[in-house]
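Colleague: I would like the atomic coordinates for the input below:
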Amino acid sequence: MNKKLIYMLLLMVFSIVSVGCSSDSEKGAGKSSSDDAVELEMYSWRTEDRSAYEKIIEEFENENPDIKINFQPYESTEYNTILTNSLVSGTGPDIVQIRPYSGSRTIADNGYLVALDDVPGVLDIDESYLEAAKGSDGHVYGVPLTLNAGVIFYNQTIFDDLGLEVPETWDELIEVSKKMKENDITPIAQGGRDAYLLSMLHGVISPSAYGSDYVEDVIDGTADLQDDRMVKSLERMEELAEYLPKDFIALDDNDAQAMFYAEEAAMYINGDYRLETFETNIPDIPIGVIPGLKDDSSGEVSVMNWVDSSYGVVKDSNHPEEALKFIEFMATQEFGQLFSDNLNRVSAIEGVTADHEIVQKINQASEASSTPYLMLVHFGDGSPSTKTIFEDALQGMYLDQITKEELLKSAQENADRAAEEEVEELEMIEEDD
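Modeller: Now for the predicted structure:
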């Protein structure tokens, strides 16, 4: 497969409109400085985590003075194109943050990453986490960082001022939203300009509608995306629109966060990784978290989970030995604890205990009952992916351009096509072997 075709395939698989960048680095950015320490370039899309990563990296460098790591984060919406340009041209970083599931498979399958199966500690990580960082060949190409949860953040002061109880069910969520709207408070700060925000929103509220059994039925083939339970989840998405900001489809996530910061909105729905951002930017506002809404049928709280990104080593790195040494560090309990403490996240490394009370609450709820981020985990493959088709169509649904039934029909047709392509690709890999 030529490089131009690989480049186009990578851009099609990666989501979000991105802008390119140029680099003056030599092949495999790692280089030796004047003091003979090897310098490694590390790419990420977590600009808001720069200070935390620099603290963690400093701990590694103190133990390994012969290695220096330059943590270079880019805007999330630009990252995919920047990474693709670097990988295809061979002028990129040494260590890269990798999107989970289909994102890691695509890069690994095109030969850009080093397999990590032999790196000490990597295979000790929970197998379900490692699945998010594997190539189609079954090898592990990244060290998973954390298990994310889709949650509902809320401003405790607003609830207290209005005398409202924190909702635990869908009906209660709608009821408190009505009360907030009556008091000129936007119930939920939500953007929709970037379509992925809508599939995230759906992922958080939908388990209460379709229950945990639905996902299992989809996986074993006894149900599909046009199932009545999925239709019910979209009915809830339609109902929720009344309690989102006016013209929310034109708002991006920064706009939504700004509303939450200014206390113009009482709730905000996204991944639990926003906790550190909120506590940094609005430390004086008491924030609570609803890990998930209770399932209509079972009464259990179903927390939407997915494995976050992982970090891998670029095969073209000039210093693979040093890069792998940092990857080995990332698979240790020391790194996991540093990661959890500095970023208020649940580490993927066994034996790490979160200190933050809210993080503990989310973790306990996830352990009790969780369900996967359906679109990302099971429908992220294909060009375009069914996830992309689904979330783009959600925008259309809110703009009255498509019905929910048409949306699900389109998503299912794409899922069928993607499944056929995956079978063909696996057959090609087996033939090459």
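
Colleague: only C-alpha atoms for contact and neighbour calcs from this point on.
Modeller: Noted.

Colleague: can you pull the contacts of Leu162?
Modeller: For Leu162, the contact set (CA atoms under 8 Å, 6 or more residues apart in numbering) comprises Met180.

Colleague: ditto for Leu116
Modeller: Contacts for Leu116 (CA under 8 Å, 6+ apart) come out as 122, 139-142, 312.

Colleague: Also Ile389?
Modeller: By CA under 8 Å, 6+ apart, Ile389 lies in contact with 410-411, 414.

Colleague: Buried among these? Need that as a selection in PyMOL.
Modeller: Command for PyMOL, covering only those of those found buried under the criterion 16 or more other CA atoms under 10 Å:
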select buried, resi 410+411+414
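
Colleague: just to revisit the earlier point, closest to Gly396 out of the contacts of Leu116?
Modeller: Of all these, Gly142 has the smallest distance to Gly396: 35.3 Å, by CA to CA.

Colleague: burial count for the closest one?
Modeller: Neighbour count for Gly142, taken as other CA atoms under 10 Å: 33.

Colleague: excluding its backbone neighbours, what's nearest it?
Modeller: Excluding the flanking residues, the one nearest Gly142 by CA to CA, 6 or more residues apart in numbering is Gly312, at 4.4 Å.

Colleague: how about the strands in the protein?
Modeller: 31-32, 38-44, 67-73, 95-98, 143-144, 147-155, 186-189, 265-271, 287-290, 303-307, 310-313, 370-372 (DSSP state E).

Colleague: Here is a second sequence; please produce its structure as well for comparison:
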Amino acid sequence: MKFNVGSSLGLLTGVVLLLTACAGNQESGGSSSNGDNEDQTQISFIHWRGEDAEVFNEIIEEFEEENPNITVEMNIYPSEQYQSNAQQMLRDGSVGDVFTSFPGSQFEVIQNAGFFEDLTGESFVDNFNAEAIEIGQKDGQQLALPYQMVFNMPVYNVGMFEDLGLEPPNSWSEFKEMADTLLENDITPIAFPGADIGPNQFMNSMMMNNAPDEDIFEKLENGEESLTNEWWVSTLENFHELLDHGYISEDSLGTQQDAAISQVAQGEAAMLATGSYHMASLLEQNEDLELDFLAPITVEEDEAIYEGIHTATFMLGVNANSEKQEEAKQFIEFLSRDDIASKYANETGQHLTIEDVDYTSDALQNTAYWLTDKETRFQPRFFITNSSVENAVLSSIERVLGGDDPMEAAETSQQVVEENID
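Modeller: Below is the predicted model:
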């Protein structure tokens, strides 16, 4: 499998997250441990995937039928709240017997706090693709097991391209020619949900070939690189071209995720600048869509190294402070069974890191070749370990999409970087 995870993952360092009280979560699954069966053990499962609640409830019901002495209480939090509060929730072991983590800074923070139980040697680890789960390793231990293989690059309407005689472009000049053809047919090339998702996902494919060095953000945080250097300024110039030529709408920074999804589902836009995790939402609105991935190649064809972006995420862990670790491990083992993983994959539209998943949905079957045949790069944004630096990087893109000059935007953000890496 061509997962270019990169050696610098092991060099990621922790950041300090703001710890605040938890609120606004969704709760489902399981029953009280004080119920009719006094021998029941209730475990807590926490994560951020609200859109997966229905299928997880079904899976939990199946798990409880097979394991009548264990119940599962699931709590779901908005992703930003989860990133800020997960460490605090895990602290006393009463919540999150099974929990999930984002790769990168959140994984490092939780690892530094000692909240991951070591899963090395557990039999269910063999159910996962060995290369894909390297992101969950630290100091020779398997601390977390990524469940999802997400492609963080634009999803596009294959049928629309075929009707217009278009092929996925292999260079920046071809990309602009393709986008011009779409505009000539009154189609917005890229639906960009800048209001709630922003450039968090789209930046990765826009910079993957401008800065092929996988250590580029580590060097930025070490002061060895600068956002005013060519690799980032050229990326901002590419974003400026998208805006200047009308390839993304002028109000993209005010466009909500649901509106962008609707634009693509209704044929008003050709590409959605998010990732594979929105395929299911697109198909819910238009089941006739045929979808695939299209990462912009921002260099000429002979200079391109990467074809796309992937992330191994939704990293399953067992709370080291939990008194119910064996039951928690039973639940992870259940999730990693090929029949259960296949159910989750096909009902949520997600590719997984489990070895023997049976992808039955057309969307997953049609895009599964990206797992094996394409040269994809692990999401660069997750190599930024300082949240202030990450915000500076993202804000430089937002400034350009708001009309600022690329170099001026880079200089402003570089000043913030320097203030935060001393």
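
Colleague: Please state their TM-score.
Modeller: The TM-score (TM-score structural alignment, normalised by the length of the second structure) is 0.79; 394 aligned residues with a CA RMSD of 3.6 Å.

Colleague: related to what we said a few turns ago, point out the most buried one among the strands of the first structure.
Modeller: Using mean count of other CA atoms under 10 Å, the stretch among the strands of the first structure with the largest mean neighbour count is strand 143-144, at a mean of 30.

Colleague: residues in the second structure matched by that strand, start to end?
Modeller: Using TM-score structural alignment, strand 143-144 of the first structure corresponds to residues 145-146 of the second structure.

Colleague: Quick check: the residue mapped onto the residue nearest to Gly142 of the first structure from the second structure vs Thr348 of the second structure, distance?
Modeller: By TM-score structural alignment, Gly312 of the first structure lines up with Gly317 in the second structure. For Gly317 of the second structure, the distance to Thr348 of the second structure equals 21 Å [CA to CA, to the nearest Å].

Colleague: Touching, Ser104 of the first structure and Ala133? I think so.
Modeller: Yes: with contact defined as CA atoms under 8 Å, Ser104 of the first structure reaches Ala133; the gap is 5.6 Å.

Colleague: any common contacting residues for the two?
Modeller: Common neighbours of Ser104 of the first structure and Ala133 (criterion: CA under 8 Å, 6+ apart): 141-142.

Colleague: Of all the strands of the first structure, which one is nearest Tyr214 of the first structure?
Modeller: Nearest of the strands of the first structure (CA to CA): strand 370-372, 9.8 Å.

Colleague: quick one: contacts of that closest one?
Modeller: The contact list for strand 370-372 of the first structure (CA under 8 Å, 6+ apart) reads 207, 212, 215, 301-306.

Colleague: can you tell me the mean distance of it from the second structure after alignment?
Modeller: Its matched residues in the second structure lie on average 1.7 Å from strand 370-372 of the first structure after superposition (mean CA distance after the TM-score superposition for the first structure).

Colleague: Could you tell me where that strand falls in the second structure?
Modeller: On the second structure, the counterpart of strand 370-372 of the first structure by TM-score structural alignment is residues 376-378.

Colleague: how far is the matching stretch from where the chain is centred?
Modeller: Relative to the chain's own centre, stretch 376-378 of the second structure is displaced by 12 Å; criterion: CA atoms, centre = their mean, to the nearest Å.

Colleague: Kindly report the same for stretch 384-403 of the first structure.
Modeller: 19 Å.

Colleague: Mind listing what's buried along that stretch?
Modeller: Neighbour-count burial for stretch 384-403 of the first structure, counted by 16+ other CA under 10 Å, picks out 384-398, 403.

Colleague: that older thread, export the contacts of Leu116 of the first structure to CSV and tack on distance to Ala265 of the first structure?
Modeller: Formatted as CSV, the contacts of Leu116 of the first structure follow (distance: CA to CA, whole Å):
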residue, distance to Ala265 of the first structure
Val122, 42
His139, 45
Val140, 42
Tyr141, 41
Gly142, 38
Gly312, 39
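
Colleague: of all those, which two lie farthest apart?
Modeller: Of all pairs drawn from those, the widest gap by CA to CA lies between His139 and Gly312 and measures 12.2 Å.

Colleague: hmm, back to that, so which of the strands of the first structure is nearest Glu334 of the first structure?
Modeller: Judged by CA to CA, the one of the strands of the first structure that comes nearest to Glu334 of the first structure is strand 143-144, at 14.1 Å.

Colleague: Next, the mean deviation of that closest one compared to the second structure.
Modeller: Aligned to the second structure and superposed, strand 143-144 of the first structure gives a mean residue distance of 1.4 Å (mean CA distance after the TM-score superposition for the first structure).

Colleague: who touches that strand?
Modeller: Residues contacting strand 143-144 of the first structure (CA under 8 Å, 6+ apart): 122, 129-130, 132-133, 307-312, 327, 330-331, 348.

Colleague: now, which of those lie within helices?
Modeller: Judged by DSSP state H, helices contain the following of the contacts of strand 143-144 of the first structure: 129-130, 327, 330.

Colleague: ok, how many other residues are close to Ser51 of the first structure?
Modeller: Neighbours of Ser51 of the first structure using other CA under 10 Å come to 13.

Colleague: Under the alignment, what does it map to in the second structure?
Modeller: Under the alignment by TM-score structural alignment, Ser51 of the first structure pairs with Glu54 in the second structure.

Colleague: Same question for Arg99 of the first structure.
Modeller: For Arg99 of the first structure, the aligned residue in the second structure is Phe102 (criterion: TM-score structural alignment).

Colleague: likewise Ile349 of the first structure?
Modeller: In the second structure, the residue paired with Ile349 of the first structure is Ile354, using TM-score structural alignment.
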